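J.: Quick one: sequence plus predicted model below, questions after.
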Amino acid sequence: MSIPPPADWSRLHHAYGRATDVPGQLAGLADPDPAVRHAAVSALTGNVYHQGTRWPASAHVVAPLVTLLDTPGTPDRVTVLRLLRAVAVGDLPDDRLPFDPAQAFAEADRIGPADERAVIRVLFEEDDPDLDSVADVADAVALRWAADAYRAAARHTRSLLGLLPDPDPTVAAHAAALAVWYPHLPGLPEALTAVPHDRTPARASANLALAHLPGPLTRAERGALSACLGSPDATVRLTAAIATARRRPTALPDEALTILVHADAAEVPGSVPGWSRPLRGHTARALRHLGL
């Protein structure tokens, strides 16, 4: 389906109808008043990410969100990144990594403009909507909207790489956690490897991202993770061990195995910013990957 110009919000729909209120909500994300920003986040999330569902308008908020991230002085950039992640990836769990968009969205690609128009008409335009009339395509149409949002974000992944060295380590952590959903992004492994070892939580998130990339570790990745295994920070050490176990299971250094095996006895932080799975969950998955 051809995408209307981003400014023509009246032609787009979100969860509650025409998307004419979206530009004001996007502007509210940059407002100096925290209350205005909070209201904008709440409204925009409900509109373009309603209960995990993306809508025709969802793909069109990606570029404005990236512009906010690229603009110096934008407040609450972590919140903007969380919203971008919700729009681009939705509720997909990290066990879908490494992510294969062609496989994930295969069913969506059979959907044509007529199917989308039929669903929009039933949801928003008919006084007595007949939901059964679109039951056979509704799920695939929703998947198509999710695919459109994912692909819209793919056009801006260079901006995500630019956030990995951000002075705010929490911003960098969220950027790494989102960038890994685009595993074939040129320069991604190098950018993740280059995150300084003393920048927790950015380094910890970069380690988890490296854990979920396809293929064996490169020499540079091995070097970075090996250095992290000796970090004074427990989170950096553990995430490095997780990444090494996931990507190099047949040649795991003893140091990494020791860190993983003794993680239960250590004080392990709950989670790394940008990742919903607790670190203990990542550790358990790494041990299972090793057959332990």
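T.: Received, thanks. Numbering: from 1, shown residues only.
J.: rest of the way, CA atoms for contacts and neighbours
T.: Will do.
J.: Helices of the stretch 51-200 of the chain, residue ranges please.
T.: 62-70, 77-89, 101-104, 113-120, 138-154, 157-163, 169-179, 188-194 (DSSP state H, counting those that start in this stretch).
J.: wait, isn't Asn47 in contact with Thr20?
T.: No - Asn47 is beyond contact range of Thr20, at 11.0 Å (criterion: Cα atoms under 8 Å).
J.: hang on, the earlier thing: figure out which of the helices of the stretch 51-200 of the chain is closest to Ala224.
T.: helix 188-194 (6.0 Å; Cα to Cα).
J.: Put together TSV for the helices of the stretch 51-200 of the chain, with mean neighbour count on each row.
T.: Listed next are the helices of the stretch 51-200 of the chain as TSV, based on neighbours: other Cα atoms under 10 Å:
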stretch	mean neighbour count
helix 62-70	18
helix 77-89	22
helix 101-104	12
helix 113-120	16
helix 138-154	22
helix 157-163	19
helix 169-179	26
helix 188-194	19
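J.: now these in CSV, with distance to Leu238?
T.: Conversion of the helices of the stretch 51-200 of the chain to CSV gives the following (distance: least, Cα to Cα, whole Å):
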stretch, distance to Leu238
helix 62-70, 30
helix 77-89, 24
helix 101-104, 29
helix 113-120, 46
helix 138-154, 30
helix 157-163, 23
helix 169-179, 16
helix 188-194, 16
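J.: ok, second structure coming up, stack it against the first:
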Amino acid sequence: MINEYEKLLAGLDDVDWAGLSHAYRSAEDVPGHIRTLCGSDDEAREQAFTSLFCSIFHQGSRYSASPVAVPFLARIAVAGPAAAREDAMWLLTRLAVDWHDEYDVTTGINVAGWRAAAAEVGPEELLPWYEEEVAAATDADKRAQAQELRDWGAAGNSPDSRWSALQSYDAVLAELPGLLVLLDDDDARLRTRIAYLLAWFPEFSGTSLPCLLALAAREEDPVAAATALLAAGLLGPISTVGDAAPYLDAADPLMRWAAATALIRLAGLDEASVGPGLLGRAVAELAAAAREPFDRVTDYCEGDLHAHIERALGALPPGSDPAVVRETLDAYLPRIVWDYSGTRTRRAFEELFPAPQPHPAPRYADLTAAQQLLLGDLAGHRHTWLIRSSADRLRELGLPHTQEDLQSFVGDFTGSYGSHSFGLNGSQG
């Protein structure tokens, strides 16, 4: 343990970790992992982060130990060892908003709705039900189990993920004032991480919004700047249109995409305040980004630019120019970088292959550019389950239906969109 970091862990041993839980029952091991984050052993530190991700944030679930760990992680993010600070920010972001909350929205998180739903399944609401279960149990073993659950609920716990996740979210919310110093950190990755985290806290926007706009204006790192601008668009009131619109003329296409995405979200608040001309420019910018994706991407939508464009397009107010919308659809539809539910892939097949291929099947080079892109992305996709889940549809269409056969079919073809790089994911963006 490096003494200079001891002050960051003040109070760590005062917590009754044994009385708290994580994915593997007792949280007694949590303080040891947190202490290791401030040590000098890089391998041990990486293992400690892995253990924390798997225990206090297990596949998106949060536990009673999760919010208690937050203040210590926040201190490490601000002033801990350089090797630990970014990972601490990653863990804080996950504890606040897991990937379902974070990546399924292009309009910002509805915290008011989240709080209302969580209130209905909190410990106080469920305690009467637990007590009824205890009273109704006729078997001694069942009564003991029901009593154990009742005592667990009486201690302030709820089995509902909406309630338990909100406890961690609020713990991170309480740390945001201290984390704001990261907006001026020397490390661009940490500036990016705090800008990204702030995007999901509308209740803090009175403080964070001016900071994010200022960061977008002065930031030299394009990813940090775009992250801050889009965060401002997710948080801001309709008056933020005036702040975001000038970036449609930015030299960097990533900034233009961030501005366009922010404006589409703001148009959902009040379409008239954005205006059809500005909204049309925003949609056109999405189409341009989908046609020629850039190498640098933000972490929004898990870094999947085309999926994020699709979701932004879905948030468009009624009455948008159908021709421009169709152009954007045609540009993003074939690109499958990550599709955790398979819905984007199924829709792409429906749109791009409406009927089975003739027999014998055409050569890859004879397909349309969009069809080539779709099959090329799937041939090199890093998640093989996506191809397996699409096998029946590929077979019905008269197309190769295993990843190996797709790779043979696609071969080393190089078209106007560039060559497909198998083993990465087929993405050029």
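T.: Perfect, I can see it now. Everything numeric here is computed off the predicted structure, so don't read it as measured data.
J.: Nearest to Asp130 of structure 1, out of the helices of the stretch 51-200 of structure 1?
T.: helix 113-120 (10.0 Å).
J.: outside of the closest one, which residues touch it?
T.: 1, 13, 134, 137-138, 141 (Cα atoms under 8 Å, 6 or more residues apart in numbering).
J.: Tell me how many other residues surround Ala35 of structure 1.
T.: Residues near Ala35 of structure 1, counting by other Cα atoms under 10 Å, number 11.
J.: is it true that it lies in a strand?
T.: No - judged by DSSP: H, G, I helix; E, B strand; the rest coil, Ala35 of structure 1 forms no part of a strand; its state is helix.
J.: What's it aligned with over in structure 2?
T.: Under the alignment by TM-score structural alignment, Ala35 of structure 1 pairs with Glu43 in structure 2.
J.: And its match, how close does it get to Asp101 of structure 2?
T.: 31 Å (Cα to Cα, to the nearest Å).
J.: Could you single out the nearest of the contacts of helix 113-120 of structure 1 to Pro75 of structure 1?
T.: Using Cα to Cα, the contacts of helix 113-120 of structure 1 come closest to Pro75 of structure 1 at His13, 27.4 Å.
J.: so what's Leu84 of structure 1 up against?
T.: Leu84 of structure 1 neighbours (Cα under 8 Å, 6+ apart): 62, 65-66.
J.: how about the strands in the stretch 301-429 of structure 2?
T.: 414-415, 418-419 (DSSP state E, counting those that start in this stretch).
J.: about what we covered before: redo the contacts of helix 113-120 of structure 1 as a markdown table? Include distance to Thr239 of structure 1.
T.: Formatted as a markdown table, the contacts of helix 113-120 of structure 1 follow (distance: Cα to Cα, whole Å):
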| residue | distance to Thr239 of structure 1 |
| --- | --- |
| Met1 | 41 |
| His13 | 41 |
| Val134 | 45 |
| Val137 | 41 |
| Ala138 | 40 |
| Val141 | 37 |
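J.: which of those residues lies closest to Leu217 of structure 1?
T.: For those, the nearest to Leu217 of structure 1 is Val141 (37.5 Å; Cα to Cα).
J.: Quick one: residues contacting that closest one.
T.: 108, 111, 115-116, 119.
J.: Which two of those residues have the greatest separation?
T.: Ala108 and Val119 (13.8 Å).
J.: The residue nearest to Leu316 of structure 2 when sequence neighbours are not counted: how many residues sit nearby?
T.: The shortest distance from Leu316 of structure 2 to any non-neighbouring residue, by Cα to Cα, 6 or more residues apart in numbering, is to Ile264 (6.2 Å). For Ile264 of structure 2, the count of nearby residues is 29 (other Cα under 10 Å).
J.: Same check on the one 5 residues further on?
T.: When neighbours are counted by other Cα under 10 Å, Leu269 of structure 2 registers 15.
J.: Asp104 of structure 2 now?
T.: Other residues close to Asp104 of structure 2 by other Cα under 10 Å number 16.
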